[in-house]
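K.L.:
sequence-free structure coming up:
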């Protein structure tokens, strides 16, 4: 049995929502959850896959929520970007403590705490086997971390974008609210947009479609799920340019 059958991806970008890092707490960063995700990432790196990472900031501050409460949208979004930097530093700390070489690159320069985002430098880090965590979104307001993840996946020439969520794939409705919701094994990019499935922002899905990069949606809450899905096992949904039969 050949190794490529188990590891079809050479380089992937993992998008993790900030809410995942809360664990069972109502707010902030749950250390045990961060450590669990870090262990999953270590398994991927040890398998030989080059991995980069984008983490949302919703566990600390969400720009759109701040704007909904009356804040000026640009200011609220910049605050959300700073929240993603905090999450990136927490993940870097967890990874370095278990022996995974990691670099944080921020789209908003803050040289005291991390590197600025430089595409060629990030690619070199990946080639050397380091995990690169992209922080501060795209560096611009009005763009979500989903769009940032899609942009970085394209820039890094990733083979796939893995989105780790609290559910095990894409459903026709919220499975937590609708017990009749149908889970999809495969979807076309246009299906996601036409059905308004909201697994990612429309701009992110369109960017993945234009660059022919598949989106793999799975639950990151169970230990080992990431490696299983990377091998093509476990429960997940794949969004690509190939329609289901």
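P.N.:
Everything's here; your move. Since this is a predicted model, take the numbers as computed values, not measurements.
K.L.:
contacts, neighbours, all on C-alpha from now
P.N.:
Fine.
K.L.:
And the helix or strand residue 37 falls within, what does it pack against?
P.N.:
Element membership for residue 37, per DSSP states H and E: helix 31-46. On a contact count with 3 or more Cα pairs under 8 Å, 6 or more residues apart in numbering; DSSP states H and E, helix 31-46 meets strand 50-55, helix 73-97, helix 225-230.
K.L.:
Okay, one more to line up with it:
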């Protein structure tokens, strides 16, 4: 279970980004997070693996308090919490498979990480992840030669290579056309249903959230204003979230 308790984030000692967020996400859930720009969606997601460190409150994964971990402990637990960015977060001049292998670095010693020393098992995991997103034929192409949708599929494969319990995705389809966005969302749904990976995903498109997510969280000005099943998200609730 991923849990936030009394979560608060203040930027520059004056800007309140999140306040009093209490949230429990069970194993295997597929949760969409919606809200206007500036509502705190990205901040909330980045708090879940301490890319943003909360000003107050707690973040726990399976009863382990992330805030109390050492640097080594946090590095180890981040293996279990994959993060997918809107801008793909790939190394453009590297090959696709080299980008996917980055997902194995948290399992390596500092020496192995520095010199990118990977085992045969690592390569097999990377190839399997690329096959999962139907990109094995692009394995040795440079990342900057791919389309936006292909880059996001590489980002998913890289995250799958971590063997995560949880996948956090921050607006992963915001810059994609509708057809490609649905394709990417299908890969998330497969990871959730076939691999039983818990997913929290920020989405600007409410229709996509209602189509793919079983649970939806609505944020407004840093506060939680809705948390329920996708079918419970009415027009009146949407007005409250976006007004």
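P.N.:
Here it is on my side, so go on. Since the model is a prediction, treat every value here as computed from it, not as a measurement.
K.L.:
Just the TM-score for the two chains, thanks.
P.N.:
A TM-score of 0.33 describes the superposed chains when it is computed by TM-score structural alignment, normalised by the length of structure 2; 133 aligned residues with a Cα RMSD of 5.7 Å.
K.L.:
just to revisit the earlier point, show me the one of the helices and strands packed on helix 31-46 of structure 1 that comes nearest residue 154 of structure 1.
P.N.:
Closest of the helices and strands packed on helix 31-46 of structure 1 to residue 154 of structure 1 is strand 50-55, at 11.7 Å (criterion: Cα to Cα).
K.L.:
list the helices and strands the host helix or strand of residue 150 of structure 2 packs on?
P.N.:
If you go by DSSP H and E, residue 150 of structure 2 is part of helix 148-160. If contacts are counted by 3+ Cα pairs under 8 Å, 6+ apart, helix 148-160 of structure 2 sits against strand 81-84, helix 96-101, helix 120-132, helix 178-195.
K.L.:
Any chance of JSON lines for the ones you listed, columns distance to residue 160 of structure 2?
P.N.:
Formatted as JSON lines, these follow (distance: least, Cα to Cα, whole Å):
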{"stretch": "strand 81-84", "distance to residue 160 of structure 2": "8"}
{"stretch": "helix 96-101", "distance to residue 160 of structure 2": "9"}
{"stretch": "helix 120-132", "distance to residue 160 of structure 2": "6"}
{"stretch": "helix 178-195", "distance to residue 160 of structure 2": "8"}
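K.L.:
winner for burial among the ones you listed?
P.N.:
helix 96-101 (a mean of 25; mean count of other Cα atoms under 10 Å).
K.L.:
The helices and strands packed on helix 31-46 of structure 1: which one's closest to residue 43 of structure 1?
P.N.:
Closest to residue 43 of structure 1 of the helices and strands packed on helix 31-46 of structure 1, according to Cα to Cα: helix 225-230, at 6.9 Å.
K.L.:
Counting by contacts, list what the closest one packs against.
P.N.:
helix 31-46, strand 215-219.
K.L.:
who touches residue 63 of structure 1 in this structure?
P.N.:
73, 75-80 (Cα atoms under 8 Å, 6 or more residues apart in numbering).
K.L.:
where do the strands sit along structure 2?
P.N.:
Along structure 2, counting by DSSP state E, strands occupy 2-11, 15-25, 30-34, 56-61, 64-65, 81-84, 166-170, 198-202, 215-220, 223-229.
K.L.:
Mind checking those strands for the one nearest to residue 157 of structure 2?
P.N.:
strand 81-84 (10.1 Å).
K.L.:
which of the residues in the helix holding residue 37 of structure 1 are buried?
P.N.:
Within helix 31-46 of structure 1, the residues that qualify as buried are 33-42, 44-45, counting by 16 or more other Cα atoms under 10 Å.
K.L.:
tell me the angle of it relative to strand 50-55?
P.N.:
Counting by axes from the mean of the first three to the mean of the last three Cα atoms, to 10 degrees, helix 31-46 of structure 1 points 150 degrees away from the direction of strand 50-55.
K.L.:
now helix 31-46 of structure 1 and helix 73-97, what's the angle there?
P.N.:
Using the same axes, to 10 degrees: helix 31-46 of structure 1 against helix 73-97 is 70 degrees.
K.L.:
Could you tell me how many residues sit around residue 145 of structure 1?
P.N.:
Neighbour count of residue 145 of structure 1, defined by other Cα atoms under 10 Å: 29.
K.L.:
so it makes contact with residue 53?
P.N.:
No: under the criterion of Cα atoms under 8 Å, residue 145 of structure 1 makes no contact with residue 53, lying 10.9 Å away.
K.L.:
what about residue 170 of structure 1, distance to residue 150 of structure 1?
P.N.:
Plainly put, residue 170 of structure 1 is 17 Å away from residue 150 of structure 1 if you go by Cα to Cα, to the nearest Å.
K.L.:
Let me know the next secondary structure element after the strand or helix carrying residue 123 of structure 1.
P.N.:
Using DSSP H and E, residue 123 of structure 1 maps to helix 119-127. Following helix 119-127 of structure 1 in sequence order, the next helix or strand is strand 131-135 (DSSP H and E).
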